[in-house]
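Participant: Compute the structure for the input listed below.
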Amino acid sequence: MDRLVNTVRPYAWGSTTAIPELIGIAPTGEPQAELWMGAHPGAPSRLERGPLNEVIAADPVRELGAEAVRKFGPHLPFLLKILAAGAPLSLQVHPDLAQAQQGYAAEERTHIPIDAPNRNYKDANHKPELICALTPFEGFCGFRTPLEAAELIAGLGVDSLKPYVDLLQAHPQEAALRELLTAVLTADRAEMAATVTEAAAAARRIGGPYVPYAQIAHYFPGDPGVIAAMLLNHVILQPGEAMFLGAGVPHAYISGLGVEIMANSDNVLRCGLTPKHVDVPELLRVVRFDAGDPAVLRPEASESGEEVYDTPIDEFRLSRYVLAPDGEGRELTADTPQILLCTAGRVTAGELSLGPGESVFAPAGERVKIKASADAPGTVFRATVVI
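Facilitator: So this is what the prediction gives:
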């Protein structure tokens, strides 16, 4: 078992204080958006034995287990993060596996450089993800029904939005959502910017349920993503609650600190709230126009003390242990690779002591026992795979 040394990604939307407060260090004044734990080549965790991706590549069966290698290949199939949003992230969707493979192959055939700003597919993998709140966590996820969206948009009283309200009320669900998102993203940019400015002013004036839209318009003035976000469910997760984001589900995070886990991919198609490339035709190919309430997940407890966040994919499995002070601890030995992350208190994992924000990698078959300190409870998140 190895202690992980992890990289903080300083994306502009990151909180300047949340991660430093969690791990008990002074803020630098710079945004600290994501703490990565895993073997992603962009920022692999480091062990005493070397970067985790290189350690795994040297002996995949030893590190991951034969069954995991057979099922997922000779690499760690998930990336674990602590995510700290101090400003809104882009409104985005992720492709399913077939779409990612097709899109990646098409861009490779046309020789679009992998780091080109108009490149959609950085790899041939899908990117389902799960966010679990450590603090109240705010975002948008999945479509409202067209009638709910029409009521929200109509409440702003903006004349230039009335055709959108009529469209939502006049068409079947999927067609209404598709046509409106298309109309918003393909509208004349100057005219849309003026509409967004007027809508943002109305949202600030009215307040209440319109506060999130005034907030994102503050960060992205004139951006069509402000109107697109009104088609989505507004969600606030309480600590311990989670949200699974499958392929084609539009979403955006606004604020909060959480543990995020995802398939090991970097494929993102953006809808708005960003200065980056928005490929409308490809986006519309990937988006799933299904309306309904977002499924807020709460962990399912077992007799072993493991609280599991149930998701429909196998590349990752996230669970949580809340350990009593100076209790007997829990045995976590498994035939799969594991990353164990402390988020509260102080715990031991084997002979290693972990505080909030610290983590370890346990190869497949490694005997692992976690235990809280004598004077306070501890919380450990466990990331692994399903075989």
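
Participant: CA only for contacts and neighbour counts going forward, please
Facilitator: Fine.

Participant: Show me what the helix or strand containing residue 381 is packed up against.
Facilitator: Following DSSP states H and E, the helix or strand that holds residue 381 is strand 378-384. Packing partners of strand 378-384 (3 or more CA pairs under 8 Å, 6 or more residues apart in numbering; DSSP states H and E): strand 317-323, strand 338-344.

Participant: now the ones you listed in JSON lines, with mean neighbour count and distance to residue 216?
Facilitator: Output for the helices and strands packed on strand 378-384, formatted as JSON lines (neighbours: other CA atoms under 10 Å; distance: least, CA to CA, whole Å):
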{"stretch": "strand 317-323", "mean neighbour count": "22", "distance to residue 216": "30"}
{"stretch": "strand 338-344", "mean neighbour count": "25", "distance to residue 216": "29"}
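
Participant: Could you point out which of those sits nearest residue 74?
Facilitator: strand 338-344 (15.0 Å; CA to CA).

Participant: now that closest one, how far from the centre of its chain.
Facilitator: Offset of strand 338-344 from its chain centre (CA atoms, centre = their mean, to the nearest Å): 17 Å.

Participant: need the next SSE after it, C-terminal direction.
Facilitator: In N-to-C order, the element after strand 338-344 by DSSP H and E is strand 347-349.

Participant: Now do that following strand: everything it contacts.
Facilitator: 353-355, 360, 368-373, 378-379 (CA atoms under 8 Å, 6 or more residues apart in numbering).

Participant: For the comparison step, fold the sequence that follows:
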Amino acid sequence: MDRLVNTVRPYAWGSTTALPELLGEQPTGEPQAELWMGAHPGAPSRIERGGLPDRTLSDVVAADPEGQLGAASVREFGPRLPFLLKLLAADSPLSLQVHPDRAQAAEGYADEEARGVPLDAPHRNYKDDGHKPELLCALTPFEGLCGFRPPKETAAFLESLDVAGLAPYVDILRARPGTDALREVLTALLTADRDEIAGTVDEAATAAARLAEQGADTAPGTPGREEYAAYAAIAQHYPGDPGVLAAMLLNHVTLRPGEALFLDAGVPHAYLRGLGVEIMANSDNVLRCGLTPKHIDVPELLRIVRFEPGEPGILRPEADDAGGEESYTTPVGEFRLSRFTLVPGAEPHVLAPHAGQILLCTAGTAVVHSEEDDGELALTPGRSVWVPAAERVRLSGDGTLFRATVAV
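Facilitator: Here you go, the predicted model:
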């Protein structure tokens, strides 16, 4: 096993303090949005040897895929690490987006390749032929948007803002069947003239801010102060953007620490604020719906989005029979996320040889002991270790440790 040296990505929406506080480092004053752990070509982790970063994890995996990943993982996903693990620290909204399923990604990638669209072109939709399901587990209270609300609930929300320019959308949401109504309204918002709709966006934002300041929280199922405040905050970052109104079609969610969201193909979503552990299939395929200066391909987006209203599926960890490992169950094979709460003096948790895995400490101190060479690594918050497939390790300490591996 080897300690990982990981890269922080300084995206503009990142928090300036959350990751430094977790890592016990001084803030730089610049946003620190994501800490990447894995073998993604954009920022592969490096293996620490002799106290210094050595080879990348990508190189280590490429030199011995079965030894590092496990035979089952290589058979299923090829000779590469199929997931990317992150610490994500948002202080302002990320773009409203969806991800394609496997077939859509393969079709879209092949089409753009055939048309000769450069991989780095700003209007390119598909950087690879893979899907990108993802899971976000909150470490702090975490706000986001996930999936469409039932149209009649959204109609009530928009009506409560009392903005004349929203009346046509309210009428559609009340008159049409659910999926048809959502498709028609989202299409109208994304194809609207930005200058013409900007006034409606600003009026809606002002109304949301006013209602957030005025009212006490209301009954379940009706808009409350927190929800109005969230949309008002989005509009502050993206004034006049029709994506603000598109965001109002979605469920507003606040996760408590330990709760998670699974985001499958076609589900529109956006992270708003908070610190969490995120794991995803190792793909770059994103189609944006708004809240971004980047390219929005409306026809392709409408092909990908699943116009299915419903409650967001908040996941809570499920303990195994032994009571030591708590897992977040998802329907994908590329990744599996679980956590351990380590208690001083308790029997160590034994992780049998299975597949390559990344162990990440998020609180306290976690001690990872290798039975292969009797080596031991102590992890503090934000630090991680790579464990090859054939290696058996024991976990002990006083803190919280997340385990990222495959589900095959």
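
Participant: Quick check: TM-score for this pair?
Facilitator: Superposed pair, TM-score by TM-score structural alignment, normalised by the length of the first structure: 0.98. Supporting alignment: 383 aligned residues with a CA RMSD of 0.8 Å.

Participant: could the contacts of strand 347-349 of the first structure go into a markdown table alongside neighbour count?
Facilitator: Output for the contacts of strand 347-349 of the first structure, formatted as a markdown table (neighbours: other CA atoms under 10 Å):
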| residue | neighbour count |
| --- | --- |
| 353 | 18 |
| 354 | 25 |
| 355 | 20 |
| 360 | 24 |
| 368 | 19 |
| 369 | 15 |
| 370 | 25 |
| 371 | 26 |
| 372 | 27 |
| 373 | 20 |
| 378 | 26 |
| 379 | 22 |
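
Participant: So which of those residues sit within strands?
Facilitator: Under the assignment DSSP state E, the contacts of strand 347-349 of the first structure contribute 353-354, 360, 369-372, 378-379 to strands.

Participant: which residues in the stretch 101-250 of the first structure form strands?
Facilitator: 129-133, 137-143, 232-237, 242-245 (DSSP state E, counting those that start in this stretch).

Participant: In JSON lines, list these along with distance to residue 346 of the first structure.
Facilitator: Shown next, in JSON lines, are the strands of the stretch 101-250 of the first structure (distance: least, CA to CA, whole Å):
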{"stretch": "strand 129-133", "distance to residue 346 of the first structure": "19"}
{"stretch": "strand 137-143", "distance to residue 346 of the first structure": "24"}
{"stretch": "strand 232-237", "distance to residue 346 of the first structure": "25"}
{"stretch": "strand 242-245", "distance to residue 346 of the first structure": "23"}
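
Participant: Residue 223 of the first structure: which of the contacts of strand 347-349 of the first structure is nearest?
Facilitator: Once CA to CA is applied, the member of these that ends up nearest residue 223 of the first structure is residue 379, at 39.7 Å.

Participant: Quick check: the aligned residue for the closest one in the second structure?
Facilitator: Counting by TM-score structural alignment, residue 379 of the first structure corresponds to residue 400 in the second structure.

Participant: Now do the contacts for the aligned partner of residue 358 of the first structure in the second structure.
Facilitator: In the second structure, the residue matched to residue 358 of the first structure (TM-score structural alignment) is residue 383. For residue 383 of the second structure, the contacting residues are 3-4, 23, 360-362, by CA under 8 Å, 6+ apart.

Participant: rerun at 7 Å
Facilitator: 360-361 (CA atoms under 7 Å, 6 or more residues apart in numbering).

Participant: and what of residue 319 of the first structure?
Facilitator: Shown in contact with residue 319 of the first structure (CA under 7 Å, 6+ apart): 306-309, 381-383.

Participant: Please tabulate the residues you listed in TSV, including the columns neighbour count and distance to residue 240 of the first structure.
Facilitator: Conversion of these to TSV gives the following (neighbours: other CA atoms under 10 Å; distance: CA to CA, whole Å):
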residue	neighbour count	distance to residue 240 of the first structure
306	20	13
307	19	10
308	19	11
309	21	10
381	20	11
382	22	14
383	21	15
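
Participant: just those residues now: which is nearest residue 46 of the first structure?
Facilitator: residue 383 (17.1 Å).

Participant: So the closest one is in contact with residue 341, correct?
Facilitator: No: counting by CA atoms under 7 Å, residue 383 of the first structure does not reach residue 341; the two are 8.2 Å apart.

Participant: By how much does the top strand by length along the first structure deviate from the second structure on average?
Facilitator: Determined from DSSP E, the single longest strand within the first structure is strand 251-263. In this overlay with the second structure, the average offset of strand 251-263 of the first structure from its partner residues is 0.2 Å by mean CA distance after the TM-score superposition for the first structure.

Participant: In the second structure, which residue range corresponds to that strand?
Facilitator: Going by TM-score structural alignment, strand 251-263 of the first structure sits over residues 269-281 in the second structure.

Participant: Quick check: longest helix in the first structure by residues?
Facilitator: helix 189-206 (DSSP state H).

Participant: In it, which residues are buried?
Facilitator: For helix 189-206 of the first structure, the neighbour count (16 or more other CA atoms under 10 Å) marks 192-193, 195-204 as buried.

Participant: Could you do stretch 64-84 of the second structure as well?
Facilitator: 65-71, 73-74, 79-84.

Participant: how much space is there between the equivalent of residue 173 of the second structure over in the first structure and residue 180 of the first structure?
Facilitator: Correspondence of residue 173 of the second structure to the first structure, assessed by TM-score structural alignment: residue 168. Applying CA to CA, to the nearest Å, the value for residue 168 of the first structure to residue 180 of the first structure is 7 Å.

Participant: So these two - more neighbours on which side?
Facilitator: A count of neighbours by other CA atoms under 10 Å puts residue 168 above the other of residue 168 of the first structure and residue 180, at 26 against 20.
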